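Student: mind looking at a prediction? Sequence and model below.
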Amino acid sequence: MRTFLLNKYCDARLPWYTIYPTVPDFSAVVGAKTCGTWLRRLPAHEPVSLYIHVPFCHAICWYCGFPTSLTRSQRPVRNYLAALRDEIGLVAEQVPRALPVSDVHFGGGTPTTIAPSDFLGLMEVLRHCFAFSKSATIAIELDPRGVTAEMVETLQAAGISRASIGVQSFDPVVQRSVNRVQSEELTASVVESLRQHGISRINFDLLFGLPHQTVRSCVDSARTALAMRPDRLAVFGYAHVPSYMKRQRQIDETALPDNVARAEQAAAIADTLVSAGYRQIGLDHFALPNDELELAQKAGRLRRNSLGYSADTCKTVIGLGPSAIGRLREGYVQNEIATASYHQHIRAGRLPTSKGYCLTAEDRVRAAIIERLMCDLQADVPAICAAHGFDPVPLLGSADRLGMLAEDGIVEIEEGLIRVNQEHRFVIRAVAAAFDTHRDRAPY
């Protein structure tokens, strides 16, 4: 039965629903002018989150699906930083005043490609243009292969409180097959150094579905990670889209596991982490019992955003840097993806927004339902609709796929309350897709 459901509902084309509507629905109708208008309308006293995208790496991992470029020189990084500082200034000119900031996330790419002194300079600019709260969480993504002792000291001085470390797999065979050779000893050394410098909140990223991965190698990697006791682990499935990401053409497709094998790997990792005392959060995150994600899930305030699961309750996310996505009150905006185009906009003195999406009332209610399904594995559709002043009947009546999902035992529906059976959480994206009016409505 499990194999039948996997083949029926595990469609690789389904969105991960970190946001709704999803990026393919964005259009150039929403550009720099619209973004500026939306920024000016932000409430002056409402906290915001910042996301800063750093589009550079010192080595390219073949599995990566993010817009990054290879550099071994500081020159392109410093050129980017000059443009980024100008973008921060352009945003600051639009907003009502120095907006309060409660969360900051440096992503990429590899943010630590920025030289230590330049990183501190960037933080000074951000703190000058925004009002950081004393309790602001500042997080950064790290590739431990390029982290120096000076960089760790810099992160401490900059106020970094959380580090997300890319691990993916500790299996040397798998590592070589994706151009990401990283030893257990190196990873453990960086983790220890971060903790010694007060950066005690540690996240790990693991992948399944990589070439040559097996259930055994996935479990071994999970156990190796557990020995370092990170606060959180995100366990993602590798998405092989070589037509979109040319670097993935280096990967041997014949060594990739099929859908059933991928599901077995994901389940084995989940069992290993839960057995070690971690709580499963939504679809693919795991956290220690006292972590903010677990506390947010218990309180019913777990959120889903473009970075995955979050305890951040800010309604607004301001994205900075090439390809960065922002969430404003009226809708979504995304910056130019290509670094050259991004620079061109900044040199012209305009916001680098290339596309976006203006939310409708129906989009908002569907987004709320999808978010609760992805976070809580259940959604009270009538209650959510009532909070948005929306009639639930059209949503429940038009979602033909819900009946199919119920017949297959994936969901239970009682007076509009949809519950996903725990053993079928691996197809939660298919349940969320039942409320996605933008997707092709062909049957599964």
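Tutor: Arrived safely, thanks for sending. Residues are numbered from 1 along each chain as shown.

Student: please make it C-alpha for all contacts and neighbour counts, starting now.
Tutor: Fine.

Student: which elements pack onto the host helix or strand of residue 368?
Tutor: Taking DSSP states H and E as the criterion, residue 368 maps to helix 361-376. When contacts are defined as 3 or more C-alpha pairs under 8 Å, 6 or more residues apart in numbering; DSSP states H and E, helix 361-376 sits against strand 303-305, strand 378-380, helix 381-387, helix 428-433.

Student: winner for burial among those?
Tutor: With neighbours defined as mean count of other C-alpha atoms under 10 Å, the helices and strands packed on helix 361-376 peak in mean count at helix 428-433, which reaches a mean of 23.

Student: pull the longest strand from the protein.
Tutor: strand 131-142 (DSSP state E).

Student: quick one: contacts of the host helix or strand of residue 165?
Tutor: If you go by DSSP H and E, residue 165 is part of strand 162-168. With C-alpha atoms under 8 Å, 6 or more residues apart in numbering as the test, strand 162-168 has contacts from 137-144, 182, 187, 199-208.

Student: here's the one I want to compare it with:
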Amino acid sequence: MKTTELIDINQRVPRYTSYPTAPHFHKGVSKEMYCEWLEALEPRDTLSLYFHIPYCRKLCWFCGCHTNIANHYEPIANYLVSLEKEVEIVARHVTSTVQHIHFGGGSPTILKADDFLRFMGSIRQRFTINPNAEIAVEMDPRTVDERKIAAYAQSGVTRASLGVQDFNPRVQKAINRVQSYALVRRVVETLRTKGINALNLDLIYGLPFQTLKSITQTIEQTLSLEPSRISLFGYAHVPWMKKHQKLVPEEALPDSEQRRSMYEYAASLLKDAGYIAIGLDHFAQPHDDLVLSIKDKTLQRNFQGYTTDTAKALIGMGVSAISSLPQGYAQNTNSGLDYAQIINEEGLPLMRGIVLTEEDKLRRDIIMSLMCTMEAPLDSMLYSEEIALLKPHLETREASYEDGMLKVHPSARNRLRLIASIFDRYLTTTNHRYSHGS
């Protein structure tokens, strides 16, 4: 769960990695329906695969992801067996070519090198993979070694996303994520030595004990590693959803104004270093594909954040993984026991989903266009009510609406979620609690 949280403290809005958002999924999407969606994809269509590895060695107290702590490897090995079976089952219904593969978690780097190689082999055996496909792995620097990195390179991994969060020792201790700058640098250097040069570094602001001084030092250390992309996410404090976040010392959390200052100053440092701001929370070097996709308006946003992936469908596999297809969304069960049992019975572990209406598709296009390019075409007849709700933003010039085009001013980047939420027809129908703002 990655997000920038720079909205009014009393307003809670989604992150919009999908629309409708996950709280509105329901049991109305059957396994038979999902299979029909998969089989409707044609050989000429492009496809993305996402694999969720829900295990970590230690629990990071800030984490909002679906994961479990593994004290020994047996549960991970058993899970991988089930995941390979799901790959086999899904592949029976799919003929499209894969152009993007992403491993997320949890900590995908918890897998042993030989297991990762074998699993990638099973994927290539059952799916047609484009030779130029991007293969990305989210990495915990604490669970990566040279042998694993060699396995990633051998299996075709092209991009690594390293979870840094913050380099300050006091902050790291407060979130139970202790990893030195020297360790991260060593991993970065080894990745490059093995030919994996597309590197993302993930940072978080709004963590306990962070200050302008400490986050400045973290930014400077991050820049010294010269990653192609940097993510600057706002810590989402949701202890009512993630009970372990109660271990985060709330009294040490920055307040709204401090968070705002941290983000704005950190963003200015990244821009001064030549990085281009992308959407809510991404920054990329000028030659990066993310920047190019902004220029040609092909930038996408999905459950992994901002991406250049333009595949027609994303198939998620593993516990709690979500698939996005033209007809709607489908999510696997979040129970590891249920997942293994259903897979062993040769079934698909679907738990819930949602069928997209034509109105959903239109509103999704508007919301995603705003989130990606900060502008969207808007029919004044169809969305007269929403335009009226935009009035405060238009008056402050955070946004403009002329000739049927809604544009958000770059200085109001931190209001994107709030402005996009005006077009969310589901917000008024739920009491779901989203994360606090800045």
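Tutor: Yep, that arrived. Quick caveat, the model's predicted, so the values are computed rather than measured.

Student: now the helices and strands packed on helix 361-376 of structure 1 in TSV, with distance to residue 417 of structure 1?
Tutor: Output for these, formatted as TSV (distance: least, C-alpha to C-alpha, whole Å):
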stretch	distance to residue 417 of structure 1
strand 303-305	19
strand 378-380	4
helix 381-387	6
helix 428-433	13
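
Student: just the element for residue 29 of structure 1, please.
Tutor: Under DSSP H and E, no helix or strand contains residue 29 of structure 1.

Student: sorry, slip of the keys, the one I care about is residue 149 of structure 2.
Tutor: Counting by DSSP H and E, residue 149 of structure 2 is part of helix 146-154.

Student: residue range for that helix in structure 1?
Tutor: Using TM-score structural alignment, helix 146-154 of structure 2 lines up with residues 149-157 of structure 1.

Student: so residue 426 of structure 1 sits in a strand?
Tutor: No. Counting by DSSP: H, G, I helix; E, B strand; the rest coil, residue 426 of structure 1 is not found in a strand; it is helix.

Student: what is the burial count for the aligned partner of it in structure 2?
Tutor: Matched across to structure 2, residue 426 of structure 1 falls on residue 414, judged by TM-score structural alignment. The tally of other residues near residue 414 of structure 2 (other C-alpha atoms under 10 Å) stands at 22.

Student: mind checking how far residue 414 of structure 2 is from residue 272 of structure 2?
Tutor: 19 Å (C-alpha to C-alpha, to the nearest Å).

Student: same deal with residue 54 of structure 2?
Tutor: In terms of C-alpha to C-alpha, residue 54 of structure 2 sits 37 Å off from residue 272 of structure 2.

Student: who's more crowded, those two?
Tutor: A direct count of neighbours by other C-alpha under 10 Å for residue 54 of structure 2 and residue 272 places residue 54 higher, at 25 against 10.

Student: following whichever strand or helix holds residue 78 of structure 2, which helix or strand shows up next?
Tutor: Element membership for residue 78 of structure 2, per DSSP H and E: helix 74-91. Downstream of helix 74-91 of structure 2, the next assigned helix or strand under DSSP H and E is strand 97-105.

Student: what's that next one aligned against in structure 1?
Tutor: Using TM-score structural alignment, strand 97-105 of structure 2 lines up with residues 100-108 of structure 1.

Student: what's the mean distance for that stretch versus structure 2?
Tutor: Superposing on structure 2 and averaging over aligned pairs (mean C-alpha distance after the TM-score superposition for structure 1), stretch 100-108 of structure 1 comes out at 0.5 Å.

Student: show residues contacting that stretch.
Tutor: 45-56, 66-68, 130-133, 135-141, 312, 314.
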